[in-house]
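**Q** attaching a predicted model along with its sequence, questions to come.
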Amino acid sequence: MHRETNKHFKFDWITIILFFMLVGFGWINILSASHTGDTLNYFDLQHSYSKQLIFIFFTIGLIILLLSIEAKFYERFSSIIYIISMLSLVGLFIFGKNVNGATSWYAIGGMTLQPSEFAKVATSLAIAKHISDLNTNLKNFKDQIQAFLIITVPAVLVLLQNDTGSTIVYAAFFFVLYREGLPKYYLIIGVFLILISILSLKFGAIITSIAASTIILLAYYINRKKAIFARSLLYIIVTILVSSGVKFFYQNVLKSHQQDRISLWLRLEKDPEKLERMKQTFAYNLNESEKAISSGGFAGKGFMEGTRTTGKFVPEQHTDYIFSTVGEEWGFLGSAGVVILFILLLLRILHLAELQKSQFSRVYGYSVAAIIFIHFLINIGMVMGLIPTIGIPLPLFSYGGSGLWAFTILIFIFIKLDSNRINEW
């Protein structure tokens, strides 16, 4: 590790300020969601808000370390970082601690560490290194396969640990690949398969297959080309296979609690009484979260004044459901403020990514934005009942050292890379 000498650096303070605004406001809401009504004791590590304060303190030291490392270090050692990260995921199958059904943590003394959070950073560096290689062209099938493997390996390892939420995040990298030249038909196929899967569960395989096949045949009738006929026939076959396979996957592969969450989301259960029982059993967190958000109104009830928050109606509110605290205590204004902060952060990262002279830095920047966006989209959608319940934290906001440190590393590596832009040709 070497430090740069005789070089100029200009850190992007807009991104840094947005980062600390989100972390700071996140801690305020963690404090509100986790305090027990007693006198606040910031040094009592029995409380989540005290632990998060310690995590934030170490975050500052981590930031100083990340910014002091030579920018080229991250590119030069990206492959080694990726391999070490994959080994840490494999090690969980032997030494991992099971928490809430997922074997995703290492127990170190009195604390736990979640390698899957840091694997996103390692994958971002590895995919940036692969794409920026002079011999890589994402229009070539071989290079596409290599890119898919880099993304798929950690995704599969995380899925085998029963952490579905973290697995879904790896879909973010396909937006990055598309930006860097991946043929658009991959994105079209992905959206097509997701849409067919959802419609098949909602309306049944037969109705979905007939409807989709009709649309495909109409499209062929309008164009009337032989090449399009062969492709249209392939689409119809794929539609029938996917529609039939989704039901089997739903009933025989997914676990019961996963089936119930999807069933509630798509309103598959027709019996009103059974549907209500399912809501109370499997969607209790979601129901209470929605009540907390709606009770906040326009301006909110005020800091530490949320009755549903102080009454602990929303289980684990300081983690995945932290946004419900914002909704109740800060209302629509506070919720909109948080959303705007995240949008500003994403837009700033994307803007900086476009300014990069190095393809490695640009690809990494887009990876950072894509990962934050997927986390933000899924968590907010989950808390508001717009998508199925998926255990995924709100970046920089939810309680947890692993998540906070991983996103800190993710963002500040990019800030360091961007600061070195003026030294690149």
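**A** The structure has been received and is ready for your questions. These numbers were taken from a predicted model, which means no experiment stands behind them. Residues are numbered from 1 along each chain as shown.

**Q** make it CA atoms for all contacts and neighbour counts henceforth
**A** Noted.

**Q** where do the helices sit along the stretch 51-200 of the chain?
**A** 71-76, 78-95, 115-132, 141-160, 164-169, 173-179, 184-203 (DSSP state H, counting those that start in this stretch).

**Q** the stretch 251-400 of the chain now?
**A** For the stretch 251-400 of the chain, the helices defined by DSSP H, counting those that start in this stretch occupy 256-266, 272-282, 284-295, 307-310, 322-355, 359-383.

**Q** structure B:
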Amino acid sequence: MNRTNATPLVGKLDLISVGLVVFLVVFGWLNILATVTPVGDEFQWSWDHEAGKQLRFIGLASFLILIVLLADARLFEFLAWAVYGFSLILLVAVLFFGVERGGNKSWLNLGSFGLQPSEFAKLGTALMVARILERGGSPMETWRGRLLPMIVVAVPMILILLQPDAGSALVFSSFLLVFYFAGMPSYYLFGSIGIGVVSLLALAFSPETMRLLIGSISLLSLIVSRARKRMPLIRLLKHPAIWLGIAALAWASTVNQVFENVLQPHQQIRIKLLLGQVDDPSAAGYQTAQSLIAIGSGGLFGKGYMQGTQTRLRFVPEQTTDYIFCTVGEEWGFIGSFLVLLAFAGLIIRLTLLAQRQKHSFGLYFGLAIASILLVHFAVNVGMTLGLMPVIGIPLPFFSYGGSSLWAFSLMVFVFLRWDAYRWESL
């Protein structure tokens, strides 16, 4: 008998990843419990408040994980098309039958709870992208090779933007990292970053300043290139700096039109807050202002569990979901916040390392997709809590209150861990 195949499944799972997920789920639940316990009131347990509901969500997530671990790992690769297609059906259904919450029509009512299809679309898209890249054919270096994976990512993004939920749609930009690792030219990745930077600069400065800034950078690039390579003047006309400068100027001139005519008013205000163009803590910036007060008041060791005044007096809106991290800062201080950041960083790095050791390219690309999605969620949510990012309303994985997010991330991570365990079975 092959001793590797005889090893129990638990022995094949990456226990470091499992331990980090369990830590985040348990610690997240403790912080949710702290936010629903009012000051001065005797604690009374209820299955109807957020902590009680989250415990039920954790129970269902555990059941889903058990099903995943008992399944044949190859089934997930085989069902990639079906899972992706079903997630698109849910995204279309929510446009017609969805319930509006917070200005977004992103939820389907299923009896006593709501389901957010955009969370599960991340799983379907990750499986589908991994399946396409695994099949090979045209490499990502060619247009033909890049076209289908980009379409697979673009379709759910567009459907989510129609809800409209810009925050969830932004998460799909994480697949650029997967495409980059798969061989896509680096200028796609850095070009996307450049578009974001130019957009923010165009909103922050006047058109005249932008023309001067872009023109100066382009001119400096030409001077450096001519000095280093001694290019003739005629060849400088073909230099990328000229065409990139023209493209940047063209995009910068249209950013304000897009900003005013495409984004909703509350989204415009959030971006203006980030740029310092609006300063009104009693209105649009209230959430971030109260979040920073909570985090700053925690000091090094925090005020103590269930001792946070900002937390228990409910000064911070959406504190169990989008702003759960400020509860950690207030009650557990810098030390507790650092441990949470360390756990997320450890999980993302660990999943990336597991992906790189896969013998099958499906596992490689699926693992990289999950790590990239986690990275974007983590960076945007924590950055939003600290006032470094616009308020776009995406949860902190495994930590925030909510069934859809917890179930989707549990499925994503444990489907990958089940596939990683299959690596041992195929030896």
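**A** Now that the structure is in, tell me what you want to look at. Here the structure is a predicted model, which is why all the values come from computation and not from measurement.

**Q** quick one on the thing from earlier: tell me the most buried of the helices of the stretch 251-400 of structure 1?
**A** helix 359-383 (a mean of 23; mean count of other C-alpha atoms under 10 Å).

**Q** okay, now the counterpart of Asn98 of structure 1 in structure 2: neighbour count?
**A** Correspondence of Asn98 of structure 1 to structure 2, assessed by TM-score structural alignment: Glu100. Glu100 of structure 2 has 14 neighbouring residues, counting by other C-alpha atoms under 10 Å.

**Q** pretty sure Glu100 of structure 2 is touching Asn109, no?
**A** No - Glu100 of structure 2 lies out of contact with Asn109 (C-alpha atoms under 8 Å); the separation is 10.3 Å.

**Q** now do the contacts for the spatially most central residue of structure 2.
**A** Centrality entry for structure 2: nearest residue to the mean C-alpha point is His377, 2.6 Å, by C-alpha atoms, centre = their mean. By C-alpha atoms under 8 Å, 6 or more residues apart in numbering, the contact list for His377 of structure 2 reads 171, 394-397.

**Q** so how far is Ile335 of structure 2 from the closest residue to Met389 of structure 2 other than its chain neighbours?
**A** Excluding the flanking residues, the one nearest Met389 of structure 2 by C-alpha to C-alpha, 6 or more residues apart in numbering is Gly383, at 5.1 Å. Distance of Gly383 of structure 2 to Ile335 of structure 2, computed by C-alpha to C-alpha, to the nearest Å: 18 Å.

**Q** just give me the match in structure 2 for Cys264 of structure 1.
**A** Actually, residue 264 of structure 1 is Leu. It isn't Cys. Using TM-score structural alignment, Leu264 of structure 1 sits opposite Leu273 in structure 2.

**Q** residues in contact with that match?
**A** If a contact means C-alpha under 8 Å, 6+ apart, then Leu273 of structure 2 has 279, 284-285, 390 as its contacts.

**Q** what's stretch 57-73 of structure 1 aligned against in structure 2?
**A** Against structure 2, stretch 57-73 of structure 1 falls on residues 59-75 (TM-score structural alignment).

**Q** check stretch 166-184 of structure 1 too.
**A** By TM-score structural alignment, stretch 166-184 of structure 1 lines up with residues 168-186 in structure 2.
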